[in-house]
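*Asks:* Provided below are the primary sequence and the corresponding predicted coordinates.
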Amino acid sequence: MEFLELLFGKIGDLTWGWSLIPILVIFGVFITIATGFVQFQFFKRMFRVLSNDNNSGDPNAISARAALLVSVGGRVGGGNIAGVAVAITLGGPGAVFWMWAIALVGMATSLVECSLAQLFKRKVGESEYRGGPAAAILHGLGNEYRWLAVVYAVCLIAAFGLGFNAFQGNTVAGAVQDSLGIDRLWTGLVLAAISGLIIFGGIQRIAKVADVVVPIMAIGYLLMAVIVILINITSLPGVLYDIVSNAFGLQEAVGGGMGAAIAQGLRRGLFSNEAGLGSAPNVAATAEVRHPISQGITQSFSVFIDTIIICSCTAFVILLGDVYVPGAEGIDGVALTQQSMVSHLGEWVQYFLTGAILLFSFSSIIYNYYLGENAMTVLTRSSMGILGLRVAIIAIVFLGATAPAATAVFFFSDPMMGILALVNLLVIMMLFPVAMRLLRDFRRQLKEGVERPVLDPANYTDLDIDREAWRLPQV
């Protein structure tokens, strides 16, 4: 066990320690410039998905909005409540600025990776689609790269399907026990039972649950944050000044100054919005849309919602209060967010925040499960493999909730996610010319006055795309 911990520790150091974050930042800046700042060009178009529910009229198909909500449900989680607090504690208020910066860059990365996932998706049954970076490897790069798809799938199952679900169960049970005094055993049983009910229903049931849960949790949390901001509106300009000045070293809030702000902001921002990490494209591929870039734009919007909106709300709640003291040792993580909210609105709000954590973590569990299921289809076509994964994840959620020390077994999660991200970035780099080809096609149709651009498979006969998945819509 010590050898394995040492091995995965080295992998974590080689990925998250020095290579991965600079690569994600540099490549994100490159994509932004090469695509002509695509995330800003199509920013207004992103909001169309909120009112345009189903692109095909097929009630069994996953709509663009449903895929967005599943993705937001996965991205929005502990990183938005605890992660922001950790970033501020270790990096000062300036870390928030760098979280914003990496989100704006990551919006372009997410657009490209999710558009590629859409292009190479496969139709399964009458109304279901599967895809993601593994499918992009197999059908975009060729079967000789199958080994790379297997590496990706194993890392995805290990990190998201197993490891992160144990931590989510632990987070929920801990929050419920601390605020409501309910024993971890009962929380674990309820969480495992509800998770099982949903994941055995497949992606359609997951999407339907996300369509209800995600708006409730996001809007509820945002409303509370907006109330806090309005109560302290006269202090907001000062907080914004502190964020910007600390970000550029004009004032030092913590040891490490500007360097700590950059490091913590970039790291926590990437952990939160997952742009470039190779997870969200799996969900993006499930949507039925007319053109891959359309879903890319939608998933870019998901990054904006996660970091620019929800993470910012958490940051303002903390920085507008008096619980956080720059440079001082004390509470951090979810406790800092919770106590800051309490200082603004009263003791009752800790119960609201517990509910928010419950919904955030629950939506992440079902999102993580689907990532694991999608990866399992790369490794085996057997239905027993999927069944085994479902049972294992229900057991792991229960274990994480009832035995918090057991989560230490999943020390491999972060290193595996590091390998996952490097594989995904390699795939994006190799297929970037294809993504640019899609983008040029989308822009050309818009220029010609086409309101909703459509992918014509006849223009992509040189690529291994599923013609059934990309039949021209009946007008």
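*Replies:* On my side now, so go ahead. Residues are numbered from 1 along each chain as shown.

*Asks:* C-alpha only now, for contacts and for neighbours.
*Replies:* Noted.

*Asks:* and the nearest residue to L270 once chain neighbours are set aside, what helix or strand is that in?
*Replies:* With CA to CA, 6 or more residues apart in numbering as the criterion, L270 has its nearest non-adjacent residue at 7.1 Å, and that residue is I102. Take DSSP states H and E as the rule and I102 turns out to sit in helix 94-119.

*Asks:* what's the answer for G330, then?
*Replies:* Applying DSSP H and E, one finds G330 in no helix or strand.

*Asks:* Please apply the same query to the one 4 residues further on.
*Replies:* Applying DSSP H and E as the criterion places V334 in helix 333-345.

*Asks:* can you pull the buried residues of whichever helix or strand comes after that helix?
*Replies:* As assigned by DSSP H and E, the chain's next helix or strand after helix 333-345 is helix 349-379. By 16 or more other CA atoms under 10 Å, the buried positions in helix 349-379 come out as 349-378.

*Asks:* Could you look up the SS state of L455?
*Replies:* Under DSSP: H, G, I helix; E, B strand; the rest coil, the three-state class of L455 is coil.

*Asks:* Apart from its chain neighbours, what residue comes closest to it?
*Replies:* Among residues not flanking L455 along the chain, H291 sits closest, at 4.9 Å (CA to CA, 6+ apart).

*Asks:* Check G131 too.
*Replies:* Closest residue to G131 apart from its sequence neighbours, by CA to CA, 6+ apart: K121 at 4.2 Å.

*Asks:* need the contact list for the residue sitting nearest the centre point of the chain.
*Replies:* In the chain, the centroid-proximal residue (CA atoms, centre = their mean) is R75; its distance is 2.8 Å. Listed by CA atoms under 8 Å, 6 or more residues apart in numbering, the contact set of R75 reads 272-274, 303, 306, 364.

*Asks:* another structure for you, compare them:
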Amino acid sequence: MPRTPSRGDRGLAILSRMDAVNEWLLTWGDNFWTWVVLPVVVLLGLYFTIRSGVVQFRLIPEMFRTLTDKTPRKESGGPQSVSAFQAFTISAASRVGVGNIAGVGTAIAIGGPGAVFWMWLMAFVGGASAFIESSLAQLFKVRDEEGFHGGPAYYMQKGLGARWMGIVFAIILIICFPIAFSSLQANTIQATISGSFGADSAVWLPWLIGGTLSVLMALVIFGGVRRIASVTQTLVPMMALLYLLLGLVIVALNIERLPEVFAAIFTQAFGVNEVLGASLGYIILTGVKRGMFSNEAGLGSAPNAGATAAVTHPVKQGLVQTLGVYFDTFLVCSITAFIVLVSVPDLANAERGISLTQGAIVGSLGEWSNVLLSIIIFLLAFSSILGNYYYGEANIEFITPRRTAVLVYRIFAVIAVFLGAIVSADLVWNFADGAMGFMALVNLIAIALLSGIAIRLLKDYTLQRREGRDPVFTRDRLPDVRGITVWEDELTVTGPIDLITKRRQAQKHRDHLHETDAAARRQNE
């Protein structure tokens, strides 16, 4: 008589299937990135760099100048929308998180110190892609009662006249950010807290953490406890700064190893890593994937934030978002790399992700830093979960105005966070990599097709700067480009929008009276 499978047997069968799925995702994802995504990312990044005249380097002074640019205001005194600096902080809050801490640890564990060099290089090349996508998002943004909004789905619909492409991108973004990336954030929170409590708690703690995160997220997105969101938005910049300070302290304590670390980053970037067995191609692939996950250059996420800014020229926000890529990679990611490399000289058999970074910090500062790192990770990752959710909701609303779609989306987003906390880290990372690759591919194709318009915007901006003017863009400067719904005239761009509305209403009223008088005269005749 056949034996009835026990709970243990069923559990082992489930784990075996998950391992098989993870292995398939890893193999498929590596092939997809190696032969499809990586060539497109690199070649288009280089193309944008050359065609823009290395805008990401040439206009670095302009990036800092436009960051503090004055925001066009309403007649009532308030801003038309968020400022350039606020849009920068919104996108920075989304960027600074798991990718900077766990992602860099994963890159080093897989590809060695050389992966850091390729992260740096791709941040520079990707800076041109970030400039193109955010400039286009500004150009094709739309206005509503609360201000401006837009993003890749909008420039695909309005710039390319391909709403279908915008819908495809929106669907992929929903899978990538609220589902895959939020799962990854939850997984990192769980791994950090479990590591702080010790291995004995690992059996039940992931379920408790996943349930708690799901409840907190549900309370926020269903409107119950919005104070949580406001608190995290306030604390996140402080936590990011605290993490940078922790990193600087660790580097200072191991300052004698810094020259050795720099040497390893540059020498192992162009050869085989003997310790990890990573080939040159795999080192490059790892650096590019982890770099894009962290700084999001060309991915199509930052333009959703960049489009909300009220600026006088689209190029200004393109420059600001390029600066955001540099801030993320050259500052925050580099701090994580230095923390790991000065603290863990032997990377053989090093754990991937947050465990490597966590071990390096605790090894340098002591067990007390475990608790502090858990708090930092929780606030950074949870705020990213909320940011990912709102990215997804905005794209749901682009697809359909039906509230039932938003409700279904909210349920799936909460479930994704719970599952992310209890499944294996490798499975979540590999799924996120695949989703990110598809999202980047669709966005890069769109901005490649629209890049000529972005280059014309750049030429218009530089021409006005040479004339000694603060550049102002109006849509009559690109009369052949369709789909531009704002940028009506200079008064609209720079002046109080309430006054503009009143003037237009008054003009319409005068026109109506004139037409009525003319009709009355014709009848009398």
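*Replies:* Good, I have the coordinates. The structure displayed is predicted, hence computed values, not measured ones.

*Asks:* corresponding residue for the residue nearest to the centre of the first structure in the second structure?
*Replies:* By TM-score structural alignment, R75 of the first structure lines up with R95 in the second structure.

*Asks:* Quick check: the equivalent of the residue nearest to G131 of the first structure over in the second structure vs A448 of the second structure, distance?
*Replies:* Under the alignment (TM-score structural alignment), K121 of the first structure maps onto K141 of the second structure. When distances are taken as CA to CA, to the nearest Å, K141 of the second structure and A448 of the second structure turn out to be 18 Å apart.

*Asks:* which of the residues in the biggest helix by length in the first structure are buried?
*Replies:* Looking only at the first structure and at elements set by DSSP state H, the helix with the highest residue count is helix 413-447. With burial defined by 16+ other CA under 10 Å, the residues of helix 413-447 of the first structure counted as buried are 413-425, 427-428, 431-432, 434-435, 438-439, 441-442.

*Asks:* That one against the second structure, how far on average?
*Replies:* Mean deviation of helix 413-447 of the first structure relative to the second structure after superposition (mean CA distance after the TM-score superposition for the first structure): 1.3 Å.

*Asks:* coming back round to it: let me see the contact set for the residue nearest to L455 of the first structure.
*Replies:* Counting by CA under 8 Å, 6+ apart, H291 of the first structure touches 442, 453-455.

*Asks:* Give the aligned equivalent of it in the second structure.
*Replies:* When the second structure is aligned by TM-score structural alignment, H291 of the first structure is paired with H313.

*Asks:* again with L446 of the first structure
*Replies:* Alignment of L446 of the first structure against the second structure is given by TM-score structural alignment, with R465 as its counterpart.

*Asks:* check contacts around the closest residue to T188 of the second structure other than its chain neighbours.
*Replies:* Of all residues beyond its chain neighbours, the one nearest T188 of the second structure is I354 (6.5 Å), with distances taken as CA to CA, 6+ apart. Contact analysis of I354 of the second structure by CA under 8 Å, 6+ apart lists 101-103, 105-106, 188, 191-192.

*Asks:* Would you confirm that G372 of the first structure contacts F160?
*Replies:* Yes - with contact defined as CA atoms under 8 Å, G372 of the first structure reaches F160; the gap is 6.7 Å.

*Asks:* Stretch 341-357 of the second structure: which residues count as buried?
*Replies:* Buried positions in stretch 341-357 of the second structure, judged by neighbour count with 16+ other CA under 10 Å: 341-344, 347, 350-357.

*Asks:* ok, now stretch 483-491 of the second structure?
*Replies:* 483-484, 486-487.

*Asks:* got it, and stretch 200-217 of the first structure?
*Replies:* For stretch 200-217 of the first structure, a neighbour-count test (16+ other CA under 10 Å) marks 203-204, 206-207, 209-211, 213-214, 217 as buried.

*Asks:* Make TSV out of the residues you listed and add secondary structure and distance to V49 of the first structure.
*Replies:* Shown next, in TSV, are those (DSSP: H, G, I helix; E, B strand; the rest coil; distance: CA to CA, whole Å):
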residue	secondary structure	distance to V49 of the first structure
I203	helix	19
Q204	helix	18
I206	helix	19
A207	helix	15
V209	helix	18
A210	helix	15
D211	helix	13
V213	helix	18
V214	helix	15
M217	helix	19
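
*Asks:* Now tabulate those in a markdown table and tack on distance to E126 of the first structure.
*Replies:* Formatted as a markdown table, the entries for these read as follows, by distance: CA to CA, whole Å:
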| residue | distance to E126 of the first structure |
| --- | --- |
| I203 | 14 |
| Q204 | 12 |
| I206 | 18 |
| A207 | 17 |
| V209 | 21 |
| A210 | 22 |
| D211 | 21 |
| V213 | 26 |
| V214 | 27 |
| M217 | 32 |
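
*Asks:* Just the closest of those residues to Y460 of the first structure, please.
*Replies:* Of all these, Y460 of the first structure sits closest to I203, with 28.3 Å by CA to CA.

*Asks:* So that closest one versus A469 of the first structure, what's the distance?
*Replies:* Remark: distance between I203 of the first structure and A469 of the first structure (CA to CA) = 17 Å.

*Asks:* For the second structure, just list every one of the strands.
*Replies:* With DSSP state E as the definition, the second structure shows strands at residue ranges 142-144, 147-149.

*Asks:* Have a look at how far, on average, the last one is from the first structure.
*Replies:* It stands for strand 147-149 of the second structure. On superposition with the first structure, the average gap between strand 147-149 of the second structure and its aligned counterparts reaches 2.4 Å (mean CA distance after the TM-score superposition for the first structure).

*Asks:* For that strand, which helices and strands make contact with it?
*Replies:* In this structure, strand 147-149 of the second structure packs against strand 142-144, with contacts taken as 3 or more CA pairs under 8 Å, 6 or more residues apart in numbering; DSSP states H and E.
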